[in-house]
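> Okay, sequence plus prediction incoming.
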Amino acid sequence: MTAGYTDTRRCGRWLVWITAIAVLLWPALAAAHASLVASDPASEAVLATPPTSFSLTFNEPVTALLLQLIDARGRSQAITAIDQDGATLRFAPPAALGEGAHVLSWRVVSADGHPIGGALTFWIGTPGQRLPPIVVPDDPARRTAIWATRILAGFTLLTAVGGAAFLAWIAAAPVAGAALLTAGLALLGLLAVVLSAGLQGLDALDLPLARLGDAAVWRAGASGSFGDAAALSGMAFVLTLLALRWRGWNARLLSLGAVVSLGTAFAVSGHAATAEPRALSGAAVWLHGVSLALWIGALPLAIAVGRRDAAPATLRRFSKAIPLVIVMLLISGVALAAIELGRIDALWQSDYGRVLIAKLALVCVLLALALWNRVRLTPLLLAGEASAVRRMRASIVAELVLVIAILGVVGLWRFTPPPRSTASQPAAASEMVHLHTERAMATVTLAPARAGPVEIEVLLQTAEEAPLAAQALTVTLANPEAGIEPLSAEARKTADGPWRARLTAPVPGKWTLTLGILISDFEKVNLETPIVIR
């Protein structure tokens, strides 16, 4: 073994370790730096007359990305005429405001380029339960572009990463042309991932396709869980290209790192990745993506079957490994369906369920084709049947076409929230949840737990159930599906012990409640839990 080979192998192992560390630490890489310190009108304010001007004051200068005002009729109007005075944004209402509840949603970029957002509700006249029926705007051209780009990014990610793993772990000998094809798919996938980030930014800011070149669009697209998923996908493509460059254990380790990055990219964003219980749904999404990539990685097999020296050994290895992969794919898919549907009748009574039915139909055809390959074509090919090579290649091409169709159907979930996030349940007077970590615990009571003004009471304790003396407490409600930014309020400490805050949840659905507990000048604890606003 030469010194150069040893150095190359060591380099490959270091890259895999770096990938693993990056994946594990990824959630800690993003932190907002700017914050809203004052607003006029204040959150939850009740005004006798419509305001003639608004102001948002932050703790540092910011750049406005998107400001919109949702009036009492649910009409969303963008605010474009904004005056900036240091860290304060001032603007006038885009139209005359009537009585009732109004929601001001804002999204800005701090000085370091980190986008943050928030929303506040105020009332004109008498406060009540009637809230704006928020309608999320839609752009058909933008929707189609997002759908098509995600199909391309998903297909290239699965085939390139899976293909590299196949060549490194399954192929009995180097397959001429397969590495070049896989590298081409990886490069095409990188372009698709970059473009998808820009389209995500357009969607977040509600801008037309013509604004794709705006810097603010790309900053918005690179933020949040989607930006994390795009970066992890890019990492998977880069590791794939490196794995194709080397041989032996270097290629195996690098392809393994690419597979891990792919699974994590699937697990950090999307409906299923944020469903409860998160540990189960995240693991199921990760396993689903990885097993699908390992199956679809049979693309190089279409080339390998034409080589009499490598085909028999390669086919035997593939036939031995693929049943376990398919079992993992089916188990994770069933788990995700159960989590997202919540009830069996949602399978045919919701748009999400109908999309799932279409996907399952295509998956059944795909599995039937795979079974035919294994039971019928593989023995013929191993026996040296001349026509088996052509038939196997045609079958694998058909599988890939079906995969593209499945990705196209799955892409529709981007626009159809799962039933569990929109399930309507009987109204309740209040709801109590308990949150805890090793550093702090909290008992939270929401009254009433339905759309409209919500009184939130928080009792803070240490892990030993002793009173926790916190310096400050921030309460946040977030529901991205509602088309507005998160709502936050600073809680007030009462004389009898609990902290209290008041927020208005504009729409029913599944929300995320986050408590930001400032324990000392150097320590802050965040507690998070899903809640249902009915």
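Great, that's in hand.
> When you work out contacts or count neighbours from here on, use the C-alpha atoms and nothing else.
Fine.
> next one: stretch 187-200 to chain centre, how far?
The chain centre lies 15 Å from the centre of stretch 187-200; the measure is Cα atoms, centre = their mean, to the nearest Å.
> can you list the residues that contact that stretch?
142, 145-146, 149-150, 152-154, 156-157, 209, 212, 217-218, 220-222, 226-227, 230, 233-234, 237 (Cα atoms under 8 Å, 6 or more residues apart in numbering).
> now do 6 Å
Outside stretch 187-200, the residues that touch it by Cα atoms under 6 Å, 6 or more residues apart in numbering are 153, 156, 218, 221-222, 234.
> Tell me the one among those nearest to residue 44.
Closest to residue 44 out of the contacts of stretch 187-200 is residue 221 (30.0 Å), distances taken as Cα to Cα.
> give me the number of residues near residue 23?
Residues lying near residue 23 (other Cα atoms under 10 Å) number 18.
> secondary structure class for it?
helix (DSSP: H, G, I helix; E, B strand; the rest coil).
> Residue 417 now?
With three-state DSSP as the criterion, residue 417 reads coil.
> Over to the one 10 residues further on?
The local conformation at residue 427, judged by three-state DSSP, is coil.
> Distance check, it against residue 121.
22 Å (Cα to Cα, to the nearest Å).
> and these two? which has more neighbours close in?
A side-by-side neighbour count of residue 427 and residue 121, using other Cα under 10 Å, places residue 121 first with 25 against 12.
> and the comparison structure, right after this:
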Amino acid sequence: MNVVDRRWSVRLGATAGLLVTLVALLLAPATPASAHAVLVSSSPVASAVVPEAPAEVVLTFSESVRKVTGKIRVIAPDGSRADRGEPTFEGAVVTVPVDRAGPRGTYLVSYRVISADSHPVSGAFTYSVGAPSPPPTDSGSDSRANPVVDTGVKVAKYLGYVGLLLVSGAALVLAALWPQRLARRGPARVLWAGAGLLAAATVAELWLQVPYTAGGGPFDVTGAGFGEVLGSTYGTAHLVRLGLLAAAAFLLRPLTRGPVGRSDGIILAVLGAAALLTWPLSGHAAASPAPAVSVLVDAVHLGGMAVWLGGLVMLGGFLLRRADERELGAILPIWSRWAALAVAALLLAGTVQALIEVGGLAALLDTTYGRLLLAKIVLFALVVGVAAYSRALVRRRTAAGRPTPVRRAVWVELAITAVVLGVSATLVQTTPARVAAADVAGAPGGYFSTTLSSPIYSLQVELDPAERGNNSLHLYAYTKDNRPQPVAEWKATAALPSAGIEPIEIPLLPLTDNHATGEVSFPAAGEWQLRLTVRTSDIDQATVTATVSIK
């Protein structure tokens, strides 16, 4: 095959890969970008006591969510299933039909859904019909992540990053910096190893996403579950990545044999830039408050990392060992400028990314995501310091004659950045700090609810918002067999002994025979002591106490 025919076959293969990518994009579901979903409200409200059984349970999340088949359940007080039929999903609202003929007592609602950034969101809460009872258990709704799957997802993402930087570094150096006199066999092996690693990691991520979202072990993968993953934005982004990698392979092969033409180089650069976008489109960035900005800066961040670290691998593994003094004198200043641009892009994109995903200083210090980000910043500062040292060697023009100091600095950079990649792989699997710091749950933040028992009644106590300032107190009295208990007289006091605050009487207003409410103002934070007295007849009376943490 002559040179012209070979170039046409290369471009035909690249075009075929692009067509596969375009088909995957056209078949992708149109889902709106949204944040890492959390449950913001429910009906009935968590821990509420309702007089009659509801016909449905409504879950409202912070953003749109997707279904995980069979993972939304309502368990009756006797342990039986109370949900009837499939729940309906309308954006952020999930409606679960419930059997109204169920027994009185406490019901358990457990859920597991998928947020827009591909992460599972699970949890549970209770509500009571008529009166509280011992809550049931649901053996079929274990929301804990399988440790093998959880670790496997992080490892696959890490290997994907490694594959990306190997492909990027080898392709960049072979296209622009590789001396013509040197054989390309070694860098070619690195390039194909990186491409194979990237493809395998992408397939592994698709496979593991099934048990990761639905729960289960690494081999608990069904056709239906795999179909749901492939039909999601996450699956589409990974399929597009594989298609772009296949298209790029047709252009990478001639690059391993010699220089390629300008047009082929431009096509390869476009394919690489498009592939970079598949990472943020399948993660937190696409679900941030500013998705367009987040996707762009995340792709720039990833691209800067790939150019910098991939170039370091090629520099330390090949060029500093094989190139002569004259060649290094020409190569190292160019590489130094590239590295400086890549680091600048990393810093700028990382700063914007952190501002979006963290949102504030408290979230940076008080969340797992924030602490991981701080660790990444410290490691990055160390590696930038080492990089600055090696760049100084290049500027003094000592590297060409004595490349050993530069080679050592390069390997130190790579050792530290290997840890940075591990932190990054964990970071993308962690709830963003802006979400974790919000502390959103099924009930308002600080909401206090408990059930107190006495020899003659049980008392449901609800305090909202359990913070300094004005609070609403609700009391519900029940008999020992969970029937509404008529109350003749209510009394309540609040005290803070640690601050010397004596008992403050709380005026109570009876709303029904067994329900009373009142307003109380807590002037200071601390462990407040509630003392509640309920008289059920002329002679029957009992007092119960509760400790409430007021923030």
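That came through fine. Keep in mind the model is a prediction, meaning the values are calculated, not measured.
> still on that earlier bit, now, which of the contacts of stretch 187-200 of structure 1 sits nearest residue 398 of structure 1?
The closest of the contacts of stretch 187-200 of structure 1, once distances to residue 398 of structure 1 are taken by Cα to Cα, is residue 156, at 16.2 Å.
> For that closest one, what is the enclosing helix or strand?
helix 140-169 (DSSP states H and E).
> Show me what that helix is packed up against.
helix 178-205, helix 248-267, helix 278-296 (3 or more Cα pairs under 6 Å, 6 or more residues apart in numbering; DSSP states H and E).
> which residues touch the equivalent of residue 288 of structure 1 over in structure 2?
Aligned counterpart of residue 288 of structure 1 in structure 2: residue 301 (TM-score structural alignment). Shown in contact with residue 301 of structure 2 (Cα under 6 Å, 6+ apart): 346, 349.
> go with 8 Å
Neighbouring residues of residue 301 of structure 2 by Cα under 8 Å, 6+ apart: 345-347, 349-350.
> now the helix holding residue 156 of structure 1, how far from the centre of its chain.
With Cα atoms, centre = their mean, you get 16 Å for helix 140-169 of structure 1.
> What residues of it count as buried?
For helix 140-169 of structure 1, the neighbour count (16 or more other Cα atoms under 10 Å) marks 142-143, 145-169 as buried.
> what's the answer for stretch 208-225 of structure 1, then?
209, 212, 216-225.
> quick revisit: quick one, which of the helices and strands packed on helix 140-169 of structure 1 is nearest to residue 24 of structure 1?
With distances scored as Cα to Cα, the stretch of these nearest to residue 24 of structure 1 is helix 248-267 (9.2 Å).
> quick one: that closest one to structure 2 mean distance?
Taken over the aligned residues, the distance from helix 248-267 of structure 1 to structure 2 averages 2.6 Å (mean Cα distance after the TM-score superposition for structure 1).
> helices or strands next to that helix in the packing?
Other elements packing on helix 248-267 of structure 1 under the criterion 3 or more Cα pairs under 8 Å, 6 or more residues apart in numbering; DSSP states H and E are helix 3-25, helix 140-169, helix 224-245, helix 278-296.
> ok, back up a step: distance to residue 323 of structure 1 added to the helices and strands packed on helix 140-169 of structure 1, as JSON lines?
Below are those laid out as JSON lines (distance: least, Cα to Cα, whole Å):
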{"stretch": "helix 178-205", "distance to residue 323 of structure 1": "23"}
{"stretch": "helix 248-267", "distance to residue 323 of structure 1": "18"}
{"stretch": "helix 278-296", "distance to residue 323 of structure 1": "9"}
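> now, of those, which is deepest in the fold?
Compared across those, helix 248-267 shows the largest average neighbour count, a mean of 26 (mean count of other Cα atoms under 10 Å).
> roughly how far out does that one sit from the chain middle?
On Cα atoms, centre = their mean, the centre of helix 248-267 of structure 1 falls 20 Å from that of its chain.
> quick one: it to helix 3-25, angle?
10 degrees (axes from the mean of the first three to the mean of the last three Cα atoms, to 10 degrees).
> so helix 248-267 of structure 1 versus helix 140-169, what angle?
In terms of direction (the same axes, to 10 degrees), helix 248-267 of structure 1 departs from helix 140-169 by 150 degrees.
> buried residues in stretch 395-409 of structure 1?
Per 16+ other Cα under 10 Å, stretch 395-409 of structure 1 contains these buried residues: 395-396, 399-400, 402-409.
> among the residues you listed, which are in helices?
Mapping those onto helices (DSSP state H) picks out 395-396, 399-400, 402-409.
> just to revisit the earlier point, and the two most separated of the contacts of stretch 187-200 of structure 1?
Farthest-apart pair in the contacts of stretch 187-200 of structure 1 is 156 and 218; separation 21.9 Å (Cα to Cα).
> What residues does the alignment partner in structure 2 of residue 138 of structure 1 make contact with?
Residue 138 of structure 1 maps onto residue 145 in structure 2, with residues paired by TM-score structural alignment. Counting by Cα under 8 Å, 6+ apart, residue 145 of structure 2 touches 212, 215-216.
> With respect to residue 502 of structure 2, which of these is nearest?
Nearest member of the contacts of residue 145 of structure 2 to residue 502 of structure 2, counting by Cα to Cα, is residue 215, at 51.3 Å.
> How about that closest one: what's its closest non-neighbour residue?
Excluding its sequence neighbours, the residue lying closest to residue 215 of structure 2 (Cα to Cα, 6 or more residues apart in numbering) is residue 145, at 6.5 Å.
> From residue 298 of structure 2, how far off is that neighbour?
Noted for residue 145 of structure 2: a distance of 27 Å to residue 298 of structure 2, by Cα to Cα.
> tell me the angle of the longest helix seen in structure 2 relative to helix 147-176?
When structure 2 is parsed with DSSP H, its longest helix is helix 325-358. Helix 325-358 of structure 2 runs at 140 degrees relative to helix 147-176, counting by the same axes, to 10 degrees.
> Farthest pair within the ones in helices among the buried residues of stretch 395-409 of structure 1?
Top of the distance list for these (Cα to Cα): 395 and 409, 21.2 Å.
> Confirm residue 373 of structure 2 sits in a helix?
Yes - Residue 373 of structure 2: assigned to a helix according to three-state DSSP.
> Please enumerate the helices of the stretch 401-534 of structure 1.
Along the stretch 401-534 of structure 1, counting by DSSP state H, counting those that start in this stretch, helices occupy 419-422.
> what's the answer for the stretch 1-150 of structure 2, then?
With DSSP H, counting those that start in this stretch as the criterion, the stretch 1-150 of structure 2 has helices spanning 3-26, 147-176.
> And the most centrally placed residue in structure 1, how far from residue 79 of structure 1?
Among the residues of structure 1, the one closest to the centroid is residue 269, at 1.4 Å (Cα atoms, centre = their mean). Distance from residue 269 of structure 1 to residue 79 of structure 1, counting by Cα to Cα: 29 Å.
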